[in-house]
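K.L.:
sequence and computational prediction follow.
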Amino acid sequence: MPFTLATWNINSVRLREPIVQKLLQEEGPDVLCLQECKSPVEKIPLEGFAALGYGHVVARGQKGYNGVAILSRLPIEDAGDQDFAGLGHARHVAGRLENGVVIHNFYVPAGGDVPDREKNVKFGQKLDYLTEMRDWFQSDKPEKSILVGDLNIAPREDDVWDHKKLLKVVSHTPIEVEHFAEVMDAGGWSDVTRNDVPDGRLYSWWSYRARDWDAADKGRRLDHVWATPDIKNAAHSSRILRDARGWEKPSDHAPVFATFDL
């Protein structure tokens, strides 16, 4: 049976519970992966989600920062987590569906403002995190797996509003894009979104700083859906729900969708 998956950096699941419910009600993905939940697991408002049919949850959380959760209408079991770069952050969780598909939900460090690890510890942590992701996928090759999340890198020239202006801006620097490609190659991952939407500008994030984010449209594609080679051809119908960026008290990210016939 096909299932539809969505990934969304929600920027506080407790603060934005109403728009998570709105998404679940109006779009009805079978699986919703959230990042930057900013909540201990026990304080995630699960009752409201369960009432909408999303009674299966796999999550990792911490107070005020980071946090990843998978909400599902389908039975899903906890498949563990990894603490890349030894940060002690809740940035990864995996769940396994009954059909054997493993879903990895990631929130890669943003990396601060200065793209220099000597001047900015956070940028070094981001690169180290990506390096350890690469090494993990090289040593334990994923199969029948989907990787989603806020990877905090816009890899392609048409994944940002201005390639040249953003070459020295964290999220689009050449060294980040190189690390991103190495992670992808190590796992044999395929970019599901760009397989479906190969051409043209595509964004999933617009800064809160823009007075009118929609008119300015200075976006970046920071949120991704990947699949391993054995299931990549089962993916289709990718889209980004841009309208969600304009909902009441929105996240600065929009949800990214894909459907898998598995």
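P.N.:
Good, I have the coordinates. Numbering: from 1, shown residues only.
K.L.:
C-alpha from now on. contacts and neighbour counts both.
P.N.:
OK.
K.L.:
can you tell me how far the residue lying closest to residue 41 once chain neighbours are set aside is from residue 39?
P.N.:
What sits nearest to residue 41 in space, not counting adjacent residues and going by Cα to Cα, 6 or more residues apart in numbering, is residue 61, at 5.0 Å. When distance is defined by Cα to Cα, to the nearest Å, residue 61 is 6 Å away from residue 39.
K.L.:
between these two, which contacts overlap?
P.N.:
residue 67 (Cα atoms under 8 Å, 6 or more residues apart in numbering).
K.L.:
hmm, residue 80 and residue 96 touching each other?
P.N.:
No - if you go by Cα atoms under 8 Å, residue 96 and residue 80 don't touch, sitting 9.5 Å apart.
K.L.:
more neighbours, these two?
P.N.:
A side-by-side neighbour count of residue 96 and residue 80, using other Cα atoms under 10 Å, places residue 96 first with 18 against 14.
K.L.:
three-state assignment of that one?
P.N.:
strand (DSSP: H, G, I helix; E, B strand; the rest coil).
K.L.:
which residue packs closest to it, ignoring adjacent ones?
P.N.:
By the measure of Cα to Cα, 6+ apart, the closest residue to residue 96 outside its immediate chain neighbours is residue 102, 4.4 Å from it.
K.L.:
the one you found: what's it in contact with?
P.N.:
79, 94, 95, 96, 144, 145, 146.
K.L.:
so can I have a markdown table of the residues you listed showing distance to residue 201?
P.N.:
Formatted as a markdown table, those follow (distance: Cα to Cα, whole Å):
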| residue | distance to residue 201 |
| --- | --- |
| 79 | 35 |
| 94 | 30 |
| 95 | 31 |
| 96 | 33 |
| 144 | 29 |
| 145 | 27 |
| 146 | 23 |
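K.L.:
just these now: which is nearest residue 71?
P.N.:
Checking the contacts of residue 102 against residue 71 with Cα to Cα, the nearest one is residue 95 at 10.0 Å.
K.L.:
put this beside the first:
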Amino acid sequence: MKIVSWNINSVRFRLDIVEQFLREAAPDILCLQETKVIDADFPAASFRALGYDHVLIHGQRMHHGVAIISRVPLAEDDRFDWQANREARHIGVRLPNGVRLENVYVPAGGDVPDREVNPKFGQKLDFVQRMTEWSASLNCPTILTGDFNIAPLPSDVWSHKALLKVVSHTPVEVEALDRLQQSNSWVDLGRHFYPAPARLHTWWSYRSPDWTKNDRGRRLDHMWATSDVAQAARSHQVFEACRSWLKPSDHVPIMTEFDF
């Protein structure tokens, strides 16, 4: 089973490249973040035309939004409010083999890494803390994936020194993500297959006219698994080339293949 996570940054605006990716990579399940569309306007018919008959969505007008699109049946649709303000940032399902699949879009956190002057940064840290509390009580085989908006390792960013005070790589965010990982001994599948300091960037800013020229990437997108599920993981791939497709997202897809 191939499972993909992709922050698509508007599923309707980028539907053409999503369809292209599905035809070329042929994943069994696609987890999307930042769909930016209410449920009634989600382009489910386009996915069903490609054989993805199971479409579970948690949308919001213009902002946020997550979805899980699948060729295999899905059950137990959960939507956790880790943001504590009803933003559409999580959707979870159970796969036919009993494994839980949780798709999450962690808040970006604004520009200033100080919760006193930037409430968005505090909301981000609180979001991760709520995830940690959920994780600590988790007692079933689970895959946790999505846009975590945190690049934890020095090799997860183009310059560790330059980004130590930049939101997404600050020590306080890294420590929060470490606590989440340790709360249930999550296996970071990206680094399981590509140990640091291997290149594994998944995001490049739109601010650069040519993202390939300065190549200032960060690894913001992750796929984790509880230890029992991680044993079934066979490969992990980052589709960096998608960043150069027509009307690209600033994120690229990541995919893990499991032996189940």
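P.N.:
Thanks, I have the structure now. Just so it is clear, the structure is predicted and the values come from calculations on it, not from any experiment.
K.L.:
TM-score of the superposition?
P.N.:
Counting by TM-score structural alignment, normalised by the length of structure 2, the TM-score of this superposition works out to 0.98. Behind it: 259 aligned residues with a Cα RMSD of 0.9 Å.
K.L.:
which position in structure 2 aligns with residue 102 of structure 1?
P.N.:
By TM-score structural alignment, residue 102 of structure 1 lines up with residue 100 in structure 2.
K.L.:
if you could redo that for residue 50 of structure 1, that was the one I meant.
P.N.:
If you follow residue 50 of structure 1 across to structure 2 using TM-score structural alignment, you land on residue 48.
K.L.:
tell me the contacts of its match?
P.N.:
Shown in contact with residue 48 of structure 2 (Cα under 8 Å, 6+ apart): residue 54.
K.L.:
lining up the contacts of residue 102 of structure 1 with structure 2, which overlap?
P.N.:
Among these, the contacts conserved in structure 2 (both residues aligned by TM-score structural alignment, their matches' Cα atoms under 8 Å) are 94, 95, 96, 144, 145, 146.
K.L.:
need these in a markdown table (columns: distance to residue 131 of structure 1).
P.N.:
Listed next are these as a markdown table, based on distance: Cα to Cα, whole Å:
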| residue | distance to residue 131 of structure 1 |
| --- | --- |
| 94 | 19 |
| 95 | 22 |
| 96 | 24 |
| 144 | 22 |
| 145 | 20 |
| 146 | 19 |
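K.L.:
so what corresponds to residue 122 of structure 2 in structure 1?
P.N.:
Residue 122 of structure 2 maps onto residue 124 of structure 1 when the alignment is built from TM-score structural alignment.
K.L.:
what is the neighbour count of its match?
P.N.:
Burial of residue 124 of structure 1, expressed as a neighbour count using other Cα under 10 Å, amounts to 19.
K.L.:
do residue 149 of structure 1 as well
P.N.:
Based on other Cα under 10 Å, the number of other residues close to residue 149 of structure 1 is 28.
K.L.:
what does residue 138 of structure 1 give?
P.N.:
As a burial measure, the neighbour count of residue 138 of structure 1 was computed by other Cα under 10 Å and equals 16.
K.L.:
equivalent analysis for residue 215 of structure 1, please.
P.N.:
The number of residues packed around residue 215 of structure 1, counting by other Cα under 10 Å, is 8.
K.L.:
give me the secondary structure label for the counterpart of it in structure 2.
P.N.:
Under the alignment (TM-score structural alignment), residue 215 of structure 1 maps onto residue 213 of structure 2. In the three-state summary, residue 213 of structure 2 is assigned as helix, counting by three-state DSSP.
K.L.:
mind listing the helices for structure 2?
P.N.:
All helices of structure 2, identified by DSSP state H, fall at 15-25, 44-48, 119-136, 160-163, 171-182, 189-193, 211-214, 227-230.
K.L.:
and the equivalent of residue 235 of structure 2 over in structure 1, how close does it get to residue 90 of structure 1?
P.N.:
In the superposition onto structure 1, residue 235 of structure 2 corresponds to residue 237 when matched by TM-score structural alignment. Noted for residue 237 of structure 1: a distance of 30 Å to residue 90 of structure 1, by Cα to Cα.
K.L.:
what do you get for residue 167 of structure 1?
P.N.:
Between residue 167 of structure 1 and residue 90 of structure 1 the distance, using Cα to Cα, works out to 29 Å.
K.L.:
which of those two has more neighbours?
P.N.:
For residue 167 of structure 1 against residue 90, the residue with the higher neighbour count under other Cα under 10 Å is residue 90, and the figures read 27 against 15.
K.L.:
which residue in structure 2 lines up with that one?
P.N.:
The alignment partner of residue 90 of structure 1 in structure 2, by TM-score structural alignment, is residue 88.
K.L.:
now do its match against residue 9 of structure 2, distance only.
P.N.:
14 Å.
K.L.:
would you map the strands across structure 1?
P.N.:
With DSSP state E, the ranges of strands along structure 1 come out as 2-9, 31-35, 56-60, 68-72, 76-78, 92-97, 102-107, 145-150, 190-191, 205-206, 219-220, 223-227, 235-240, 256-261.
K.L.:
quick one: closest of the ones you listed to residue 19 of structure 1.
P.N.:
strand 2-9 (11.2 Å).
K.L.:
centre-most residue in structure 1?
P.N.:
With distances taken as Cα atoms, centre = their mean, the residue of structure 1 nearest its centroid is residue 149 (1.3 Å).
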